[in-house]
Structure formats: structure tokens, C-alpha cells
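In: model this:
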Amino acid sequence: MTQAQEHLVVIGNGMAGCRAVEEVIARDPARYRVTIFGAEPHVNYNRIMLSPVLAGEKTFDDIVINDLSWYAGHGIELIAGDPVAAIDRDARTVTARSGRAVAYDRLLIATGSDPFIIPVPGSDLPGVVSFRDMADVDRMLAAAEAGRAAGGGHAVVIGGGLLGLEAAHGLSLRGMKVTVIHLMPTLMERQLDEAAGWLLKSALEARGQTILTEAHTAAILGDGRVEGVALKDGTVIPASLVVMAVGIRPSVALARAAGLEVGRGIQVDDHMVTSDPAILAVGECVEHDGNVYGLVAPLWDMCRALADGLTGRHSGYRGSVTSTKLKVAGLDVFSAGDFSGGDGAEDIVLRDAARGIYKRVVVKQDRVVGAVLYGDTADGGWYFDLLREGADVSAIRDMLIFGQAFAAGGGAADPKAAVAALSDTAEICGCNGVSKGQVVACITRGAHSLDAVRSGCKASASCGSCSGLVETILALTLGDEVEAGPKTMCKCTSFGHDDVRREIVAQGMRSIPEVMHELHWSTPDGCSSCRPALNYYLLCALPGTYKDDQQSRFVNERMHANIQKDGTYSVVPRMWGGITSPRELRAIADVVEKYDAPMVKVTGGQRLDIFGIRKEDLPAVWADLNAAGMVSGHAYGKSLRTVKTCVGSEWCRFGTQDSTGLGVKVERMTWGSWMPHKFKIAVSGCPRNCAEATIKDFGIVCVDSGYELHVGGNGGIKVRATDFLCRVATEAEAMHHCAAFIQLYREEARYLERTAPWIERIGVDYIRARIADDAGGRDALAARFHLSQSVSQDDPWAARAGGAAREQHAPMAVFTPKPEVRPMEVGA
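Out: Sure, this is the predicted structure:
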């Protein structure tokens, strides 16, 4: 700090306040000494990412924008959990709720907005919440947990705008039965036209939500706590939680009490200066030129203009032309401009009902004046550029609705040409307000990888949906100089997965805390991304020595069952090779009836999946199935899932070998083994391949001369056929090669990397060299696999349920040569 420094005090530790400080520091880091007051007891986080936290897709740590090290590194004093209660403009001081007074030279108000609570009877009852901050999310999560404990909870969300639909989506995923009440006939009527709104409503209803449009709330019912919502037509909807998401208002009470000029918001000029020259304001709390904005893109523009003014530059804020690109409950929507139609306006519409895609571009006098996209929003930025620039589209009108790649390629889709044609002002990352020009500037300053761009300018650092665009800009800017090196495990470390695995073995590390200490983790306890990976790497490296850390596993693996959208679980007992018996079928039927499971389904892996099991019933379900001799199918795990078989030579006239018997042996050999990701095996009895062995992680196709072995298949979103590994003559050899391949995958793939992308990354020739061509290496890998199985092949259901007889679960005899068993060597 120097004597020349002025004291900048910021009221508001949210996205606007901290972004403004970032912009000031970027222009003149020594200009101001900064103090930030925050009403919440947290560091700065991405408020628009609260929805994934509610849905369970992210944790709070995942959405932090500026951690404590950022404040400390820039000499910023953070006063969190102590909101400012008063401003004394004459004395130039602010006083917090605690009574603490701080003097300022310049004051920045970034108080955001307040949720609007409709004034109906009962709106003040416990159980009525808004959706604006982490405290609201915590209250909703507590309500969802209480609902599950009571056998089910009902939530009513009042408001069918973005926040309301996101709240409904998250609560639905948390197991609550959700009803959305919306006053208008169309959901998100400010962003979507009637057709897109109808598609959105239909999609949400298909996910189990009840959507009531043109519904008027009359009262919130309850005696001491919320019990239901009454509509004006007399309908009563039961509810243990009511979420008010009907709109927001600029938070202006503090400014008004200080005597600043306030209209709809705190009134500011082009440099975000209020009626007091020493006080500025930015974000949702301000009114500029009669406009109030509730989107993030104008917020970023305001922060840039404010920072220019505070550091002696002359550019100002001229207002924002806004677009809205959102992911609502996982569904993509976009809108910009005027899509209401009108004199001289023409609609160009594309509807693809089968794919759930709707596009409408409104053109007037050969200019785009509005656009609505649903299901496919990739061209939203391009349409917005055309709209904002008033570009003449007459030359590309015939191709306009098919998107920029098609138009830029002259009728043939060319995604790179489309991105190259974007203007420098085109928005790439809506979450962080980053334009194409800013991404290019970041790259030219030395950011030659996606992670480096994320660190440098924050593009794709939040929701990640723009990662593909950023990668294309990298390719266009750098060509062959793009660094495609391994990504770091997470933001807790600068090490990649391969580096961590190598260091665990090289340094003989024995626990997660030891790894984090020795490799200088930035967070003492890690995060939800690195802890499961470290747990797996240690489990793989130290079979029989390392104690599995259950708290570092995903919820499905902790519960040994798959959590479903309603908060119940599905249970899948193992059926060896897809074969079952009357005893097993009776046991499953008894469980279904005893625990009132609503559905039993045959899976693609030839098993039976029992749906709708309550969390509290899981131990008893495990005990009942164990008593019938059944073990976990590991349908929830990063482990062996299934071994699919056909009936083979025992029954089929085309079968060449006993594929069913071999499948059972392979499954008994490999079950219970933890892996980087899920792993599936199939054995087909002849080249007709009825068991689909050539789209499995490891496939065996029986032929007259023996067994053809295949690796790296995937039948999911991106179908990949297997690569041929080799041909062997006997069952024992097929099983031996399978064990060796699994162990190579276990030791060298990165956590959460399926065999298909792993093989595409390292090449199938490497796999053949290690498995098919190197007999000694193959023997060593297989021996390490069997060693791991001998010390860790336990039935988690038996352990949790109190134990059951295991004699019939023991692994079958396998072909096992006797080389010296060496410690795992990563990358050997």
C-alpha cells in the first residue's frame, strides 16, 4: 500500500461487485486499497450456477469464482456475513450491521436485487422460500431431505420463469413431487414465444413435473408451517415447501436511505456514477437511461465502463442490447430481440419434432429483428450478432434458418468457418461475459490450451457449455500449436491424472491426505472431483493395504444402489452370465412385493432391475437377496457391470463354443473389481454375435478355431465398435487375456475414462503390444489382477446387510501362470 492509494469500499460481494474490482485491478492494480462487505458468509460465487448445486450436479466449491487466496493475493479486505446497514455520505463512512464503521474515498454499491414475494395470505409461513442465494438452496435441500425421510415431499413453485423452472428441476431430481404454478399462458413468456413455451412445458411434464399455466395463487395454507397452496379457482395443492420465483426487484433500500436518486433502480450515468460523485453503483440494483437489467451480459458491460471511469479512461456504458441463452432444466433455449411479429415482419421457422428442435427467426426489411431457439441454440450468438449489427441477410436468407455453419459454408456445414466468421464482439461465454475478441487476446498472450484460456479470461470456466467454441477458436488462432496436454485433475491441483498416479507409486504414498500434502493440494480436503479419483488410484496401487474411503465415493457407490430422480433407489442383483433360477426369481419377486417396488425391468445386460426402493429399506433388501444367494450386480459402480452371453453351442444350432459357460466363468473371475469407469463384457457363441460382443469393453466371439478377442467398444451415446486384439485357442487363454487387459486398463487409464476413449488416446497397437505380443508382461498383469481380486473381491451387500453365506460366490479356477508379482508400475 502507498500513500497515494485511495480506499475503494464495495457493498456487495457478489458477481457484480467482485467483477468490478477485477476490472479495476486489471487496469491499475495499485490504484485502490479495497474493502468488500458481503451479506453472505461466503467468498464470491457464481449465483447463476446455484441451480446445478440444487440439482446435485455441483457442489458449492465448484461454483466459487474468487477463493480466499484471490482476496489475499490482491490485498483485499473481505468482511463477510456482516452487511452494510447505513451510508453516511457527509462523513464518507459505511456502518455494518455489527456496528463496524469504515471510511471510504470511493464507494461502490453492488447490492443486486431482492426477490419479489407475492402478497397473499400465508406468504410469511415457514416453508416459503425464494431462490436467490446459497441459504435458499440450503433451505430447499433440507426440505427435500425431510420429505424423503417422511416418505415423500411435495413442493410448489410459484413462477414459470427461468428461476422457477430451475428450482422445480432441482427439487424434482432431489425426489420431491413438484407442481409449477404460472400466471401467464406461456412459460418464460419474456424469452420464449408460444410454440417454444409449449415444447418446454411438454418436456418438463414428461419428466414428471406438473405444470399449471394461467393459474392464480390465492393463498398459502398452513397452521404454523406450509401445508398447501390454494388457487383462485378453488384448487388446493398439497405442499411442504413453496418456492417463490415470480420476479426480482433492484435492491435500493440502502441507497434510498442515503438520499441517492432512485427510480426503478439506483440511477447512474455512463460511468456508473450515482447522484453523489463519490458513490458508484453496478449490476441489477442500477437504472441506466431508464433501463433495469436482470441478465449477466449487461452486468459485465457495466463493470468495464465503471473500471474505465475509476482508472481515468473515457469509454462509457451506452446500454445493452440483450439476448438470453439459457439451459433450463437441461434444455437449451435462446431468444433475442422482438419475436412478437408486427407490420412487415416475416417468420422463418424450422420444426423438428422428433429431435425436439424449434427455430424461429424474425426478419424485417432483410434484417434479423428477433430469434427464438429451442433444443439447439448453437447459432444463437450468430443470430444475435446479425440483429445487433443490423446486417443485410438477403444474400443468405435461404440458408438463414439452418445456421451459421451452413451459411458460411455456402450450403455445406462448416463449423470452423462459422466460428471464424463471428465478430470480435460476439459473446462466447455468457456465464462470464467473455467475447471472441477477448478469447483471441488471451490466446495471443500465451494461453495455448483450454485450461490456460479458462485461467486467463474465464471463458468456459463455469458451466462449460462453450468449451467447444473455445477449442475451435484455439484451433483457428494457433493451428498446430494448440497444446492438447492432459488436463489437471481439478482446480485443487496443477497435476494431471497421469502425474498423480505416477507420484503415488514413485513416492509410496498410502492415503488421500498424504497425496494432498506431498503434491501441495491448494485445498486441504480436496473436492468432489479429485477425492474419488485419488481413492481409486490408491485402491488400485495398494490392493489389500489401502483401506477404501467410502466418503470419497459417489453416492451410488456408498449406497450400493442407483439413486433415481424421485430420490428412491434401484437395486440390481447379479445374474451370472444372464442365467437365473427359480430360487433367485422367487427372491426377487418377494423383495418387490415386500418393499412395494413399483417396477421391475429387464436390463440390457440380461438382469432384473428393481426400482423404487426407499433408502431406509436398502439394508433389508440386501439381506433378503443375500439370503437367497444373490450378490451385488454393481450396477452403480465404476466396476464390472455385466457379462452378456448368448446360449452358445449348448442350445443354438449355430453356436461354435459354450459361450454361456465361458461368460459365467469370466464374470465370476472379474466381478467386484473396481475400475476407472464402468466395464462391460460379452461372449457371443458364433460370428453372428447375438450378445453384441463388438460394442463392449471386452468382447469374446467364439469361432470354430477358438476365440476372437475384441477391446474398447461402447454402445452408449457415441457408439464405437471394438478393435480386434487377437485370437486364442482355449477358454483359459481367453480368460487370461481378459484379466491382463482389465489390469492394464485399471493401472493406466484415467479415472472416469472409459476403455473406448482410453484406447483412442493411446492407440490399439500399444494394447496389442502389451497384451497379445508380450507374454511375460501379460502374465504379470494377469497375476496383479488376480492378486487384487483375492484381497478385495467382497460383496458390499453382504457387508452392509450383516453377511450371508458366500461359498457359492467364490471365484472359479482360472488359468494363472506363476511369474514374479511385482508392484504396479504406472506406464510400464
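
In: going forward, measure contacts and count neighbours with C-alpha atoms only.
Out: Noted.

In: from what I can see V268 touches T274, true?
Out: Yes - with contact defined as CA atoms under 8 Å, V268 and T274 form a contacting pair (4.5 Å).

In: following up with a second sequence; could you model it the same way so I can compare the two?
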Amino acid sequence: MMEKLVVIGAGMASGRMLEHLTEAGAPYQITLFNAEPRGNYNRIMLSPVLSGEKTYEEIVTHDDAWYAKRGITTRFGEHVVGIDRARKVVVGQRGEVAYDRLVIATGSAPFMIPVAGRDLPGVVAYRDLDDTNTMIAAARPGAEAVVIGGGLLGLEAAAGLQMRGMKVTVIHLMGHLMERQLDASAGHLLQKTLEARGITVHCKGATKAILGEKRAEAVLLEDGTVYGADLVVMAVGIRPETRLANDAGIEVERGITVDDRMLTSDPAIFALGECVEHRGQLFGLVAPLYDQAKVLAATLMGADAAFQPVQTATKLKVTGCDLFSAGDFAEGPGREDIVFRDPGRGLYKRLVLEGDRLVGAVMYGDTADGNWFFGLIKDRTDISEMRETLIFGPAFQGGATVDPMAAVAALPPDAEICGCNGVCKGRIMEAVAGGADTLDKIRATTKASNSCGTCTGLVQQVMALTLGEAPAEAPAGMCGCTDLSHEDVRRLIKSRGLKSMPAVMQECGWTTPDGCAKCRPALNYYLLSDWPLDYRDDRQARFVNERNHANIQKDGSYSVVPRMWGGVTTPAELRAIADAAEKYDVPMVKVTGGQRIDLLGVRKEDLPAIWADLNAAGMVSGHAYSKGLRTVKTCVGKEFCRFGTQDSTGLGVRLEKLMWGSWTPHKVKLGVSGCPRNCAEATCKDIGVVCVDSGFQISVAGAAGMEVRETELLATVATEDEAVELIAAFTQAYRENARYLDRAYKWVAKVGLDWVKAQVVDDLENRRALSDRFDLSQSVYRKDPWAEHAKPGARDEFAPLADMQLEAAE
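Out: Next up is the predicted model:
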């Protein structure tokens, strides 16, 4: 008969232990309690949930199906009332469960400073998903939030709330932020970066009281300063959650006391995670908790294992600022510093030496060499021969650069590669040796690179080192300048608040300082899409056609296509086109498949003048060269056609006037047909509308080029206003989520039409938010490039435009 194992707490530490046990086929009947109404999720990723960059579903580690498949009985949303050690019973709110062995993994509880007003509504801690959801519900654009505590959690809470539009103030008791991880200089740089992003920071601030009657309204400091607060977040620290152990008479000091096997003072009860104390030490970082999980799983399986905590490094990602600290960086007798500062780029490195040993390291802005420095600290390496170049990292030892793989090879097996999931180099190498020869397999078996994605390049290097060649799949990097994929870069631009190409290249570790012709257009688009109010389009990062605002032809001449709204023109416009064709000796005037007139063979030097004439006639660029809206093709609809059911021409004109000038991952074409006879060919467009008696059938993801695809029905709506909102929302979702140069049909195939419907059809609030963001972006970028070019004082973008790229294109 199988023994009964009861686990109290479904956090990351116990979750990893259960993974080890079930993978090994442990002979236990397992019951898992959790006070939260859910199972294991990645708490490290709560910050992206708070900021809106991820959903709870995306950070779930073990869902209901995972527990069911492994035969684990779950009692979620149920508090444990007590432990009866004499009867070997756990007492839950809904009944008792007997155990042969018990694991306490109750984690930690947030510390709430004992000031007046701390119990008012609107005062929350930041520890779990419920806290996160409370903050999300309270976050309103323009409202005020005060975060008490300038440590990691406090700063991540501040960043997330600011990304939701709140005005945020951070109050920190100490002289600089994150004093446990950073020295004063690095803390000062971090504060400057946060303040530049609009977050107010008040250091040396002692909270006296939280003011308010029915709910929190302000925070009063000891020096008399008052900050208005619609929301107060306390993030001042955590304490081991030991109440159950205390009540049961189990030995507790600061935490639940455990030995090397994770055994408590009771021979049938074990503990692990943030609730334990081992040899006088508490643990909060994920790496040692995962080590505890491995040891406890082995112990429960009857194997000999011992938990021996090793020195850990802290690599933190706070609101787009890379931070790393390891060892002891305090000043003291016999110690000396090597310091590198580059304020212009926001870089700071400080190494603390004691004799010929490196004992501490602090880095801000560039942490790529952190693991190497950490290895020197941990191994007590004699650094006397490399002292002069030590600050520059492993690539510069010996006076010259070396193969980057040599630095990876030099990392010890226990070097942490993935900080989010606590995965070391040795674990990845073991997985590769066991057959995990692709990045997806590594993610599945070790969880490395499965969360924030910043370690992807390093994981691939470890794999290549073990395999003796590159991993089986093609590199995920968006170009040769980085190992990060398009998706990783896009995620980091949003999560770190990166608003310029130099910032992206620096923060994400570009190997080529200025990027290349492959990554610069993509980065320019991602920054345009994500920060329309903050980022200025870099025309020099665009492809030659977009830089010259015209399509280059094989003979070096250009094609000029004025915009005709919905394919509708006037005699005046036609006269202007005819006059321009004669004046500039245009060799061919052609009607396009998109219901426009194309002037082919225009000389490069004539482009500014011909567009000046067309602009004077009221015509703007048709953007036939752009990664953006090309045309909206229409039929005449019910106004003239006896089969027409709606005003398809009017809707097409309205859509084109809304969407023209929009930058998208690839070109976008629309069609609006007045009836199911589909004369506008709406069912092979990126977005198509077929008018019917009851309203408008909106379909997406079609194509009629190198690949021919019929659209898929997105939704049927009753009114024109609904159709416009839905199309704007779909376009914005495409803009915000698709990889650069992916047509809409490729993007929909990747994410699935069901996901798209959930975002823009089913969720009305999200649909409106997407539509509003589209309108906001369009208010910035809906401009005719030639009219802008002609403004007095405008930078002459055209004269020297892209001669090298032009030659390459030719």
C-alpha cells in the first residue's frame, strides 16, 4: 500500500519537488493543500502580469490537468487549520487528511509596517496573484499610487502600475534603492533611470501614517511630506510563514528549522522554501529553493542527499534596468575597488578585491559577464595575472578578444544560466546529453529560457558547447547582431520601457553597435508600434522604398501612386494626374488591381516636384511602397448596384481615411464588397468585409500573392460603427503582436484565430482599448510624407537618401 504524502503549499519550491517525485515514479499517494484557489505558477513573472504584458494563464506552471495526470489530489482554496502530530493528521477547513509524511512549504508572508492606517481599504501587499489582481483592479490612468519599499518587489510594482497609467511615487527608508543588492553609485543610477521614466523616488523617507477615512487617501512621512495615494502598496520585506509549525510544536527559530535532508524536529515532517531556516540561513532566491526541492525529493525516495547552500548571485531585471550583484561589496580594510563608469550610456561596474581574490561585484546596465565574475568569486580564483583587464570581462583576458564560446566553456557547472527558473549550466548540459537537442526540448525539460527570454542566447551557447555544434533548430535570433528572437526583443522593448534603438541594442546585448540592415527596420517598426508618442521614426532605418516614399523599378526609376479613397476619384484629381504625367514625361500610366492610378517610370530627381504638384491638387501618397495600409478596394454598393445591401463604397472610404499612413508588420490590403457576389474580392484580402442584409461579415487573414488564401470569418456585426471598431482593433492586435515582415495570415496562423477572436470579438473592453490605441497611434503617424517634406525647416530626407541601399537594391 502506498504511503500518504501531504504537502501544504503549492508554490514554486514544492512544485519543483513534486516534479522530481512524479518523474521518478515515487510510491506516494499525494494530497496538495493550497490557501490560494489555484496551483503552482511562476511568481517571478507576476510583474509582467501587473503591467499587462502577460496574463495569469501564461505564467501557470502546473494546471489542473498536470495534477490530474499525476494522480495528485488537490485541495485548493482551502486553508490548513492545524497539524495533529500525535494522530499524524492535517486538519483542513473542509476536513482532515492523514499523512505518513508531511511537507510544509508555506513560503513567506509580506511584512506590513505598523503604522496608523495600514488596515484601510486601498492598502495592499505585493506577494501573490490575488495582490496583483487587487492592484490591477485599483489601477486607473491618472490615479496616484505610493509604493512603500525600494527593493526589487517594490520597484517592479511601481513599474507595473506606471505602465497602467498611474502616477507613482516610491518611498524608501534607506539612502539608496536596493541597498542589499547595489552600492550607492549603482543605486543612484537606478534612481535616475526610474525618475526619467516618470516615477518619483523619495529615499530616506520614513512612513509615519497612511491617511484617509473610508479608504487610503495619502501617505504621511516623518519629515512632514505628504503624497496623495489612491493606492498604497507595501513592499518592505517578507517573513517566513511559520504559524502552522509553531502551533504544532515543531522547532522554529526565524524559520522552520531543518537539517541537510530538509527534515524538521519531527521525523515525519519536512519543510522547504522560504519558510525554512537551514544552519541559521533564510532563503529567498529561486535557485537555492530548487536545490532544496531536489534534495527533499531524493530524501523522500530513500536516497542520500544533503542540502548545502552555495553562494548565490543576484541578477535582477527591474523596469528595464539590468542589475547584477554577487559576493560582498562592502568597504573594509585591505580591500580595493576597480570601477568603470560610463554615465552617458548608463553603465557602472565595480569589482571589490581583497588581495588577489575577487570578493564582490556590482554591475548596472551591462551584466553580460556576471556569471564569469561570479565564478571567480565562488572559486576564489587568483586574479593577479588578469588584474589590469579584469573589469572588461573574459573576452579581454590576455590582451585580446577570444571566442565567446571560451567564456561559456569556462563557466562552472553550477553557474546560473536562467535566473527566472534557477537553472544552472550543468542541468542544461545533462538535458542535452539526455537527448534535448533543441531549444524547445530544453525549455520543456529544464524550464530554462521559458520565462522572460533574456537568457535564450546563453542557453543556446551552452547547448552548442555540449553538442559540439549549433542546436538542431535554426538560431532564434532576429539577425546576426543578437541571439534574441523577434518575440524576445519585442517583449523586452515593452517590459523594459526601451524607447530608442541605441537603448534596445545596449540593453539587449547587440554584438554590432549600430545593428544591421536586417534588424534596424524591425526595431524601428517595433518602437513605432509600441511607443507612438515617444519614438521618432528613423527614416534611415527603413527599406529604400519607404525611405524614398516611392517604389523603385528595375531601371532605377520610380512608381508614383496617389491615394484614391476607396477607389473613388474626381475629374479634378484625374486632371492633376494627367497634367503631372505630361509635365514629367511619365512613360506609363496604369490602373492597378487596387483601383488606383500608377505613374510608372518617374525619375528620382523629379519625385519631390511631381509630389508637390499632386499635393497641391489635394492628393496624398498612396503608400504603395510601405509596410502599411496599401488600398481599400470597394464595389459601388447599394447606391448604384441593384444587388448591393449596404454602402460598401462609403465604408471603404471611411476605413481608408481612418487607416491610411499606418505602419504595420507587412503590407495590409482591404476589400469591401456590397453583397456576397464579392466584386471587391474581399475574401482574399488581409481584412475583408462582405455586406449582407443584416450587417457586415468581417473576415481576416486572406492572401492573393505568392500564397493564395481565403479569409476566415472573424465576426458578423450589425452596424458600420461596430465594423470600423472591430477592424481597427484587429489591425492594432496585429501591429502589437506580429513579427516584423509577417503578413496577417502568417500571424493568425501562429496565434490561432480563436486567440484573435478572444482579443477583438469576445472581450469588448479589450476591443475598445485596442481601437483606442490604434486611434492614438494614427493621430501621430497619419501624415503625408511629401507634404511633411515640403514644410519650411523640415529636414531634407530625400537628397542623400540611401544611395548605398539603392545601389544594393539595383
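
In: TM-score them against each other, please.
Out: Overlay of the two chains. TM-score (TM-score structural alignment, normalised by the length of structure 2): 0.63; 565 aligned residues with a CA RMSD of 4.3 Å.

In: common neighbours of V268 and T274 of structure 1, please.
Out: 280-281 (CA atoms under 8 Å, 6 or more residues apart in numbering).

In: which residue lines up with G265 of structure 1 in structure 2?
Out: Matched by TM-score structural alignment, G265 of structure 1 corresponds to G255 in structure 2.

In: pretty sure that match sits against F283.
Out: No - the criterion here is CA under 8 Å, and G255 of structure 2 misses it with F283 at 9.7 Å.

In: the two: who's more crowded?
Out: Higher neighbour count among G255 of structure 2 and F283: G255, with 27 against 18, using other CA atoms under 10 Å.

In: who are the contact partners of the residue nearest to G205 of structure 2 when sequence neighbours are not counted?
Out: Using CA to CA, 6 or more residues apart in numbering and skipping residues adjacent in sequence, the residue nearest G205 of structure 2 is L173, 4.8 Å away. L173 of structure 2 is in contact with 149-150, 203-206, counting by CA under 8 Å, 6+ apart.

In: now the helices for the stretch 501-650 of structure 1?
Out: Secondary structure of the stretch 501-650 of structure 1 (DSSP state H, counting those that start in this stretch): helices at 512-518, 530-541, 555-559, 582-594, 618-627.

In: of these, which is nearest S323 of structure 1?
Out: For S323 of structure 1, the closest of these is helix 530-541, at 35.9 Å, according to CA to CA.

In: which part of structure 2 lines up with that closest one?
Out: The aligned range for helix 530-541 of structure 1 in structure 2 is empty, by TM-score structural alignment.

In: what of stretch 345-361 of structure 1?
Out: Going by TM-score structural alignment: stretch 345-361 of structure 1 matches residues 335-351.

In: ok, back up a step: which neighbours do G255 and F283 of structure 2 share?
Out: Contacts common to G255 of structure 2 and F283, judged by CA under 8 Å, 6+ apart, are 276-277.

In: neighbour count for the contacts of L173 of structure 2 - can I get that in a markdown table?
Out: Below are those laid out as a markdown table (neighbours: other CA atoms under 10 Å):
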| residue | neighbour count |
| --- | --- |
| G149 | 25 |
| G150 | 27 |
| C203 | 17 |
| K204 | 15 |
| G205 | 20 |
| A206 | 18 |
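
In: thinking again about what came up before, aligned partner of the residue nearest to G205 of structure 2 in structure 1?
Out: Under TM-score structural alignment, L173 of structure 2 pairs with L183 in structure 1.

In: make sure its match is indeed in a helix.
Out: No - secondary structure of L183 of structure 1 (DSSP: H, G, I helix; E, B strand; the rest coil): coil, not part of a helix.

In: that one and V128 of structure 1, how far apart?
Out: 18 Å (CA to CA, to the nearest Å).

In: so which residue is dead centre in structure 2?
Out: R491 (3.1 Å; CA atoms, centre = their mean).

In: what does that residue align to in structure 1?
Out: So R491 of structure 2 corresponds to nothing, using TM-score structural alignment.

In: quick one, what contacts R491 of structure 2?
Out: If you count contacts by CA under 8 Å, 6+ apart, R491 of structure 2 has them with E53.
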